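Student: show me the folded form of this:
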Amino acid sequence: MKDVKTPTTRSYHDYLISSLQDSEHAAAYIEVALELEEGESEPELLRAMLKDIVDARLKLNNLSEEAKFRYQKLDKILSETGGAEIYTLVELLDALGFRIAIAPKLIN
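Tutor: This next block holds a predicted model:
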């Protein structure tokens, strides 16, 4: 029987950050956080996922000062509210028959 190495938490995190450098992957990652069923959302999940995306952009040296400022501002709000407003908006849209889609911004 071959020895199978299980990835460590650190190697998984490195892989995750690397994959989030792709805008399509990052968009899908955010959608996962927003599409959780009612009662499944965890207050820290959205914050953690956004931090992963910011970390990926930092690793690419591709994060503007404005984006850093906006991230810090939103992170503070999320730490205080747990994202209740965001999840309530998603739930309302779902009840109305809509969903939020996250897509990379087209740059000309």
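Student: going forward, measure contacts between C-alpha atoms and count neighbours the same way
Tutor: OK.
Student: assign Gly39 to helix, strand or coil.
Tutor: At Gly39 the chain is in coil, as set by DSSP: H, G, I helix; E, B strand; the rest coil.
Student: for comparison, sequence B:
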Amino acid sequence: MPKSLPYHDFLILQLKDPSYAAVYLETHFELDEGESPDPELLRLALSHVAEALGSPDKAKIYQKKLDELLSQRGSDVIYNLGTWLQLLGLKLTVAVGDDTQEIVENSPANSEVLV
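Tutor: You can find the predicted model right below:
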């Protein structure tokens, strides 16, 4: 009978692929309408990615730095998270949303422009 990997080991194995790790994090950053962010879930996801993509000898350093940056306030968090992700071979990006046209058409700024 084939043996199976425990879930955590399987997840870390999958996250060793940077493309998979990027999609994994993207799913944790996206929220459905009305959904509240869960900081602990995001911290766990980032921690998993660090475990998978970081070198084993630096795992504690990555975790410590993650804890420090997630405890920060203000815009520094975004910049520091971007830097932290770069150390793991990932980058923080912004993309155009699927419902952009609807948002633009219904924005107050758009409705105020009269010709």
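Student: report the TM-score for the pair.
Tutor: After superposition, the two chains reach a TM-score (TM-score structural alignment, normalised by the length of the first structure) of 0.51; 76 aligned residues with a Cα RMSD of 3.7 Å.
Student: have a look at how far, on average, the top helix by length along the second structure is from the first structure.
Tutor: Longest helix of the second structure, by residue count under DSSP state H: helix 39-53. Here the mean offset of helix 39-53 of the second structure against the first structure after fitting is 0.8 Å, by mean Cα distance after the TM-score superposition for the first structure.
Student: and the angle from whichever helix or strand comes after that helix to helix 39-53?
Tutor: Going down the chain from helix 39-53 of the second structure, the next helix or strand is helix 59-70, by DSSP states H and E. With axes from the mean of the first three to the mean of the last three Cα atoms, to 10 degrees defining the directions, helix 59-70 of the second structure sits at 150 degrees from helix 39-53.
Student: centre of the chain to helix 59-70 of the second structure, how far?
Tutor: 15 Å (Cα atoms, centre = their mean, to the nearest Å).
Student: please point out which parts of that helix sit buried.
Tutor: Buried positions in helix 59-70 of the second structure, judged by neighbour count with 16 or more other Cα atoms under 10 Å: 59, 62-63, 66, 69-70.
Student: check stretch 34-41 of the first structure too.
Tutor: So stretch 34-41 of the first structure, judged by 16+ other Cα under 10 Å, has buried residues 34-35, 41.
Student: can you name the residues that contact the aligned residue in the first structure for Tyr24 of the second structure?
Tutor: Matched by TM-score structural alignment, Tyr24 of the second structure corresponds to Tyr29 in the first structure. Residues near Tyr29 of the first structure by Cα atoms under 8 Å, 6 or more residues apart in numbering: 20, 49.
Student: and Lys76 of the first structure, what's its match in the second structure?
Tutor: Match for Lys76 of the first structure (TM-score structural alignment): Glu68.
Student: picking up where we left off before, measure the match of Tyr24 of the second structure to Gln72 of the first structure for me?
Tutor: Remark: distance between Tyr29 of the first structure and Gln72 of the first structure (Cα to Cα, to the nearest Å) = 19 Å.
Student: ok, Gln21 of the first structure next?
Tutor: Gln21 of the first structure is 19 Å from Gln72 of the first structure, by Cα to Cα.
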